[in-house]
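Student: Predicted coordinates and the sequence they were generated for:
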Amino acid sequence: MLNQLPTAGTLVAPRSILMVGSKVIDWTDWFAGHNGIYEAGTLRVEVPATFAEWAWWTQQTEILIDVYVGFPQDPQNYSASDLTLLQTYRVDSIRLDAMTQAISLSCRDLTGLLTDRKVDIKFQNQTASQVATYLAGLVGLTPNVQATKTLVGHFFTLDHVSLHHQQSIWTILTYLAQHEGLQCFVLGRTLYFGAFGSALSSDPYVIQYDPPTADRPYPQSNATSLEFEHDLTLANDVSVRVRSFHGMKNAVYTSIATSSKTTKRIERDADLAQSLQQYDFTFADLTQAQCDAKAQQLLDQISKHEFKMEAKLPGDAIIYPWTPVQVQGTATPYDTTYQSARIMRRCSVSPPRFDVTVHGKTATDAQTVTLT
């Protein structure tokens, strides 16, 4: 497991440093959110200031903030090298309070460099990894890219789409990552494009829950708060139907992906059991094989939301959107592995606090899908 259990209840002294370049800035409170592996994270910082300091902040046109957190051996004497770089953020807006003189900073991580910039370039004769490397350099990010082999023009042809018109860099990268079955995210000043989940966190973060007993009429857990949600609609069998008219073939194709607690299957007839929760989608110019793939993709996305979990934990810098979170000990279906949908950290000076809240949804299982 990624964390150590059982917890020893050791007293710790979390510390955090925020830096703009080589300058350490004062802060009273910061709140950081990771919104999933395909989205930009956010940061809000409260900075105590004097009126004399306003001039410096208002004259800046580009501000990058490095957020460090950790548990230094000497809590009274430490530097950024004693902590872990949580993330690098770019300030989007500065809000000044004329009465308190405080400054509020609203930021996004450097994924924002990719979402804000559009390009109009033809990539058909390059692989996805070549495109990712080029686009990372275009915005000044360091590429950490795993090599791929398929030319991206193959994906555009299969999907009957074209990226000849302007698209954001992030749209292009996530499109290619999804087709290659890879991850795409920014950490610090580096763009990661590849299968990094197991490399960055090979083990899950385990939340251990010990229910009440006769001798101990209260539960114990390494989480300070733990809540679950079960979507009873998705608890029933779910069916996703994808229809498409293919203009060049002058044909209509239909694919139905269904799931239950014991089986998953893809059907091509239009007869659906009345007990299924049905979802219908229509796309243009898909082949039969593409309808099958699209139906399965949508079924997996919908089924992920049957079980949800929210846990508040002592603060750390080891949980990220690609970190699986495993719950143990409830002796219910909630004992499963969750995919982190949102991670929020808050650190404040007064009162002293550092905690992390994880919102998870059930991860896609590895069940085999057969065509019938």
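Tutor: Everything's here; your move. Numbers count the residues shown, from 1 in each chain.

Student: make it CA atoms for all contacts and neighbour counts henceforth
Tutor: Fine.

Student: hey, where'd the strands end up in the stretch 51-200 of the chain?
Tutor: Along the stretch 51-200 of the chain, counting by DSSP state E, counting those that start in this stretch, strands occupy 64-70, 84-96, 103-109, 118-119, 142-145, 167-168, 183-187, 190-194.

Student: okay, pairing it with this:
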Amino acid sequence: MITLQQQGNFRPFSRPRSIVKVNNTYVPFDSWNVDLNGYSAADTFTLTCPFRILDYLKGSTILANTPDTKTILLTQPDILVEVYGGYPTNPNNYTENDLTQLMYGYLDTIDFYFDEQGERVQIQGRNEVAPFMDTKTTDKYPNQTSSAIVTMFAQQQGLQSQITPTYTLVGTYYSDNQVQLTTDITQWDLMNYLADQEGFTLRVVGNTLYFGPRDSFLKSSTLPYTWGQNIKTLHLQRTPHAAKNIKVEVITWVPGKKTRITATASNTTSYAKRVTGTSAHQEWTETYYYPGLTKEQAQQKANTILDQLSQSELIGDLTCDGNDQQDIYQPIQLYGTGLGSDLKYWPTKVTHSFDQQQGKYGMTLNFSNLNLPTSSNGGI
């Protein structure tokens, strides 16, 4: 272990606290997990709460059943769940305004458990990505722009939006890519396809849908994590793409025209040559779509992506006390592991967890040193 000066996100003057609300009502809870997943995926949660079987109703029907009254968990179709966590200035007097909202989503499944430990309910769900994933569309809106379609879907699902305007009719993408769209696809799949064509990222945080360049989501500052200080466990793995043949294709076109330009960059490693023809041989192929580039710009983009993929990737995971400021947009800086691994990393998944009985707030963080763009096969 390398001895360093203190470099870590410490909260020495407060204790972790959490609040859970179900349908805008504060509820007691035993524990929760919130998974903040990668781009284009839904964030998920698991919430465990005590449940009561009563002779007659006292208070809310959210976490109770009586012979005459059903819990709303069995009767209401859309149940909103909000999870807050953090370190309030006064841990004995706080509200959700003193904490960070880590989940704003809706219930998917409910499990009721009755055993010698008593009665409890486990609620699982997704963030506001869920309505888009559950809604199919047969219209592909070829005469509208990507931003207009995304705005329309956000309004239909009752979400606020932060959308970068686009100006190309999406029918151009369908014809120029020669893609075959399925008869009915989900709104989420269609929006992700359009984000890929625009070189954008699609994301939902809280009650807001974001659609814009990926770099605009990433935070410029890093959060420090130091082995031996604020890291409990740490695992690092070198996964060299350089051990594979790499081929990168960048496809572009002039909006409104049929002209299609493909730029290719490839790299054959000495290792890949030695194992060619054996079961160990692997080829890494990536395809990207960027409209409106010249041939030279497309080639430059392919070369840049190839350079990134040719690097040795370091991936890892760590566990630590919970940090309510950490999400997948927040890069980290690793310390205490030495030259070559004390690097800037980008999260690929963040899991927050809270145990109310023990008063423990923990976090697991998965990360990579390569901030790679999202690739696509060009069809949905």
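Tutor: Structure received. As the structure is a computational prediction, the values presented were derived from the model and not from experiment.

Student: before we move on, back to that, for G360 of structure 1, which of the strands of the stretch 51-200 of structure 1 is the nearest?
Tutor: Closest to G360 of structure 1 of the strands of the stretch 51-200 of structure 1, according to Cα to Cα: strand 183-187, at 17.9 Å.

Student: Dump the strands of the stretch 51-200 of structure 1 to a markdown table, plus distance to D355 of structure 1.
Tutor: Putting the strands of the stretch 51-200 of structure 1 into a markdown table (distance: least, Cα to Cα, whole Å) gives the following:
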| stretch | distance to D355 of structure 1 |
| --- | --- |
| strand 64-70 | 11 |
| strand 84-96 | 14 |
| strand 103-109 | 20 |
| strand 118-119 | 36 |
| strand 142-145 | 30 |
| strand 167-168 | 34 |
| strand 183-187 | 20 |
| strand 190-194 | 26 |
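
Student: Using TSV, lay out the ones you listed together with mean neighbour count and distance to S221 of structure 1.
Tutor: Formatted as TSV, the strands of the stretch 51-200 of structure 1 follow (neighbours: other Cα atoms under 10 Å; distance: least, Cα to Cα, whole Å):
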stretch	mean neighbour count	distance to S221 of structure 1
strand 64-70	21	22
strand 84-96	19	25
strand 103-109	21	32
strand 118-119	16	47
strand 142-145	18	37
strand 167-168	16	44
strand 183-187	22	30
strand 190-194	22	34
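
Student: right, and those - which one's nearest V240 of structure 1?
Tutor: Of the strands of the stretch 51-200 of structure 1, nearest to V240 of structure 1 by Cα to Cα is strand 183-187, at 25.1 Å.

Student: residues in structure 2 matched by that closest one, start to end?
Tutor: Strand 183-187 of structure 1 corresponds to residues 201-205 in structure 2, going by TM-score structural alignment.

Student: neighbouring contacts of the matching stretch?
Tutor: 39-40, 104, 127-129, 191-192, 195, 209-214 (Cα atoms under 8 Å, 6 or more residues apart in numbering).

Student: got it, and stretch 334-345 of structure 2?
Tutor: 1-4, 7, 222, 224-228, 314, 331-333, 367-371.

Student: list the buried ones in it?
Tutor: Within stretch 334-345 of structure 2, the residues that count as buried by 16 or more other Cα atoms under 10 Å are L334, Y335, G336, T337, S341, D342, L343, K344, Y345.

Student: what's the answer for stretch 10-21 of structure 1, then?
Tutor: P14, R15, S16, I17, L18, M19.

Student: so the third one is in which element?
Tutor: Meaning S16 of structure 1. In this assignment (DSSP states H and E), S16 of structure 1 forms part of strand 15-20.

Student: most residues in a single helix of structure 2, which one?
Tutor: In structure 2, with assignment by DSSP state H, the single longest helix is helix 295-310.

Student: and the helix or strand following that one, how far out from the chain's middle?
Tutor: Once helix 295-310 of structure 2 ends, the next helix or strand along the chain (criterion: DSSP H and E) is strand 312-321. Relative to its chain's centre, strand 312-321 of structure 2 lies at 16 Å (Cα atoms, centre = their mean, to the nearest Å).

Student: what does strand 312-321 of structure 2 contact?
Tutor: Against strand 312-321 of structure 2 from outside (Cα under 8 Å, 6+ apart): 230-242, 341, 361-370.
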